[in-house]
Structure formats: structure tokens, C-alpha cells
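1. coordinates only, no sequence provided:
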């Protein structure tokens, strides 16, 4: 039996997708999840405006039938319906901006509003430049999310990339798709109480 697919396992997974450069790899991660989690798990997605600007929602709909988008679905779907539907919620990739919004209870768009309305812990997979990841404000936000009962999976080093003035900095990205599928499978299998429960 695939990880996270026992008879009592939650089967409704909502994935939030932010506009990090790693958003281009999300289709690969979706395929790994479909393989690793098995056919019993229904996946829906919320894309931020910046994510949808990088990779079209129509592309995501090839792998995930239900895709909600910032600026399009707030009035027709609302933020509460996806949050209540989801038995588990994952943000992949999570930008520094989304970590800050979630940590501080801000709701400026469909994804951040759904995170605020979701009553269970969320797993965040951050992706950002190492300069941002190491900033005290980001570290405080990560600590706050963890203290509130959420899981924040540390990003992994990606190949160096070139920035202004020829300086090379390390980009931090998502773990391999097989690792992410395993983490999410374990998350699905865990008994989880509501936040603050």
C-alpha cells in the first residue's frame, strides 16, 4: 500500500503554490505525489498571482484537476471552502512573503486567506535565496510557524546562480521530489488535532 493511503488516512490534500523560481518544478512534484501517494488521494491547488504569472494554471490543470487562482476565484470559491475541504494543507514552494503572511495572520490573497482559515497544521516547503533565508525576520517567521504547530521543512542548497555584479550566491530550494512525496505521505498518515487543540 502506498504511503499515506490507509483506510483512515486523510485523502483530501490542498497544495498552495507560490511564485518562487522553483514553481517550474511543481509539475514534477505533482507526478511524484501521484505515484507515491497512490490513487486514493485527491489533490487540489491554490496558486498565487506570481505563481500563475510564471507557470500557467492551465499547465497545472493537466496534473491537478482543480486549481484555484488569486484574482480569479476569491468571489466564486472563497477562501473558506478550500480550507475546510482540505484534510491536509501543504505550501510548495513557500516564499519568504508567504511565510511572513502565515506567521503573522495576514490574509492578502486567496492562498494566505485559506491558510488562515485552515484549522489544522500546515507543512511549508520554503524556497528562496540564502540571503533571504538567513535574515532574522525570516528566521523569526519560521520559528513562529513552528511554535504555532506547523512544519517548516528546511530548504536544501541548489546550484549556485549569478546575481548582479557577478557575485555568486547560493539559492535554497526544494528537497528532491521523492523526499517531498515521502514527507507528505507521512504527513497524511499522522493523526493531527486542530491547531490549538
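-> Alright, I've got the coordinates. Computed from a prediction, not measured in an experiment: that's the story for all the values here.
2. from now on I want contacts and neighbour counts done on CA atoms only, so please keep to that.
-> Noted.
3. quick one: the strands in this structure?
-> Listed in chain order, the strands of the chain (DSSP state E) span 12-17, 42-47, 66-69, 88-94, 122-126, 128-129, 151-152, 156-157, 161-162, 168-169, 171-173.
4. which other residues reach the first one?
-> Around strand 12-17, the neighbours that count as contacts under C-alpha atoms under 8 Å, 6 or more residues apart in numbering are 23, 41-48, 51, 82-83, 85-94, 111.
5. pull out the buried residues from those residues.
-> 23, 41-48, 51, 82-83, 86-94, 111 (16 or more other C-alpha atoms under 10 Å).
6. which residues of the protein fall in helices?
-> 26-37, 49-54, 57-60, 80-85, 96-103, 110-117, 130-133, 136-147, 177-189 (DSSP state H).
7. looking at the ones you listed, which is buried most?
-> helix 110-117 (a mean of 24; mean count of other C-alpha atoms under 10 Å).
8. and that helix, what does it pack onto?
-> Using 3 or more C-alpha pairs under 8 Å, 6 or more residues apart in numbering; DSSP states H and E, the elements in contact with helix 110-117 are strand 42-47, helix 80-85, helix 96-103.
9. with distance to residue 146 as added columns, please give these in CSV.
-> Shown next, in CSV, are the helices and strands packed on helix 110-117 (distance: least, C-alpha to C-alpha, whole Å):
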stretch, distance to residue 146
strand 42-47, 22
helix 80-85, 19
helix 96-103, 9
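10. got another one to weigh against that:
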């Protein structure tokens, strides 16, 4: 899905910048050509050399850089991309773009691009939930920008809450969602996946070896194509599909009840679970 894609990865000044290295490496592994743009503050956390080594491409850090002789840097880079991903995205970059400010290479390039832009925010919980940041996020969404919501957990500051940059695998899945053709918009897809467990007593149960991989893959495919997906899943070791409404069940009876309840509004039902 990202093979042969030209992807711009914008990295801003957050401790989560180290995770952007893993994101860049995985994108390259999947066949993408990644061009990294770093803000001045980002270079305080990770060196440009690290990203250049991982991607095989020069890293842009200066506002006034030329590409291919006379090409203007931010225009040339914006023109060659299929998508721009800003990860981590600080409150600062969100505020700049939301209010039309362009005072460094990254913010200027975002203003100059016509391709989709995906932000993966990373910041303190209180900062993320502040009215100013949420106002900017709402404004950017309404302007057509895409977001990979920050995840919850323990942050670098020691606080537990929402604000962690999403895992690289989740961001890549979101990239695939953004870039996919949307021919299932308006459809509500219900997918069952995984095994069920039938208790014999408080210790023992009867189950099967279903991994859930088929159902999860079908759910991801439907989400990429624009459908609203509900996934009813038994216990698995898989990450939940990005963008799916997940209903976790254990027994066949619980799955039966969930499917009957959700199938009333579903336009497509795919039963991939092993019951």
C-alpha cells in the first residue's frame, strides 16, 4: 500500500521524536521513499544523521534550502509527495498550521502542499485537552487535515493519561486509510473474528485455535475503503484495527447477542469468527 510512495515525515520538538525513527524505518521497510523534515527543536532530541541513515535521503532542517539546483526547497518537496505525516506533532505546529503561520521549513511546506496531511500529536495530557489545542485541532479537521489520535498511558513527564504519540504501526495503518480509495462510504460493516471460549468450570474451558487474523484483515480493508466498521471479537493477541468500533466477547452466546444487536443497522455482515 505504501510501496513506491513518496512520503514526507515532519518531526517536531518532542521526546516522542525517537519513535519517528522507528516510523521512518518501517515505512522504508514497506517500500516507501521517506523524506524527513525536522524543526530546530526536533534536532535537540534526535540528530538528522539518524534519519538520513534510516531513510537513505538527506534531511531538511533549514528554511532556505535549494533542491536540484534552483528548485525552492519547500515547494519541491511538497510537490513530490503523496502524503505528509507530522509525527510527533506538538501543540506548536498545530497552532501554526491552524492559524496560517509559516516561520520554518516544515510549517511553510505544509502550507505549500496539496496532498493529504496527517498529524500524530504528542504532548502532555493537560496540554492536549486544553481549549486552545482542541480549538486548533477542530479547526484543522474542518479544513481537511487528518489526525491519528494520541494514545493513553504513562507520559515522559510521569503523568498517566492521553497524550502519547500513537505507535508507528498504528500511524502506518492510518496512512493507508487516508490514501485508500473510498468506495464504501456510507456502508456499515459488521465483522466477527477470533475464537469463542465456553467455560466448563471456573478454571477450564473449551475453545479453538482461531487467531482472528482473517476477520481483523477484513475489518481493516473495509475501514480503508471508507466503511464504518464494528468488530465483534473473541480473545486474540492482535492489535485492534485503527478506526474500528470493537466489541470484545468470550462466549458464543455473547457473540450471538452482540451480532443480533448490531446487525440491525449493518448493511454488510461478515462472519469470520470460529464459534
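-> Alright, I've got the coordinates. Remember, it's a predicted structure, so these values are computed and weren't measured experimentally.
11. let me see the TM-score of these two.
-> Laid over one another, the chains give 0.81 as their TM-score (TM-score structural alignment, normalised by the length of the first structure), with 177 aligned residues with a C-alpha RMSD of 2.0 Å.
12. excluding its backbone neighbours, what's nearest the residue nearest the centre of the first structure?
-> In the first structure, the residue lying closest to the centroid (C-alpha atoms, centre = their mean) is residue 91, at 1.0 Å. Nearest non-adjacent residue to residue 91 of the first structure, counting by C-alpha to C-alpha, 6 or more residues apart in numbering: residue 16, 4.3 Å away.
13. what's the match for the one you found in the second structure?
-> Per TM-score structural alignment, the equivalent position to residue 16 of the first structure in the second structure is residue 10.
14. residue 109 of the first structure too?
-> Aligned partner of residue 109 of the first structure by TM-score structural alignment: residue 104.
15. how near is the residue nearest to its match when sequence neighbours are not counted to residue 95 of the second structure?
-> In space, and not counting its chain neighbours, residue 104 of the second structure is closest to residue 63: 5.4 Å by C-alpha to C-alpha, 6+ apart. Per C-alpha to C-alpha, to the nearest Å, residue 63 of the second structure is found 19 Å from residue 95 of the second structure.
16. residue 163 of the second structure too?
-> Distance from residue 163 of the second structure to residue 95 of the second structure, by C-alpha to C-alpha: 16 Å.
17. the residue nearest to the centre of the first structure against residue 123, yeah?
-> Yes. The pair residue 91 of the first structure / residue 123 is scored as a contact, 6.3 Å apart, by C-alpha atoms under 8 Å.
18. mind listing the shared neighbours of those two?
-> Contacts common to residue 91 of the first structure and residue 123, judged by C-alpha under 8 Å, 6+ apart, are absent.
19. hang on, isn't residue 153 of the second structure packed against residue 165?
-> No. Assessed by C-alpha under 8 Å, residue 153 of the second structure is found out of contact with residue 165, at 10.1 Å.
20. what does residue 50 of the second structure correspond to in the first structure?
-> Looks like residue 50 of the second structure aligns to residue 59 there (TM-score structural alignment).
21. quick one, which of the strands of the first structure is nearest to residue 78 of the first structure?
-> Residue 78 of the first structure lies closest, by C-alpha to C-alpha, to one member of the strands of the first structure: strand 66-69, at 9.7 Å.
22. helices or strands next to that closest one in the packing?
-> By 3+ C-alpha pairs under 8 Å, 6+ apart, strand 66-69 of the first structure packs against strand 42-47, helix 57-60.
23. in JSON lines, list those along with distance to residue 117 of the first structure.
-> Shown next, in JSON lines, are those (distance: least, C-alpha to C-alpha, whole Å):
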{"stretch": "strand 42-47", "distance to residue 117 of the first structure": "14"}
{"stretch": "helix 57-60", "distance to residue 117 of the first structure": "23"}
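24. so which of the ones you listed is nearest residue 135 of the first structure?
-> Using C-alpha to C-alpha, those put strand 42-47 closest to residue 135 of the first structure, at 25.4 Å.
25. same for the closest one, what does it pack against?
-> So strand 42-47 of the first structure, by 3+ C-alpha pairs under 8 Å, 6+ apart, packs with strand 12-17, strand 66-69, helix 110-117.
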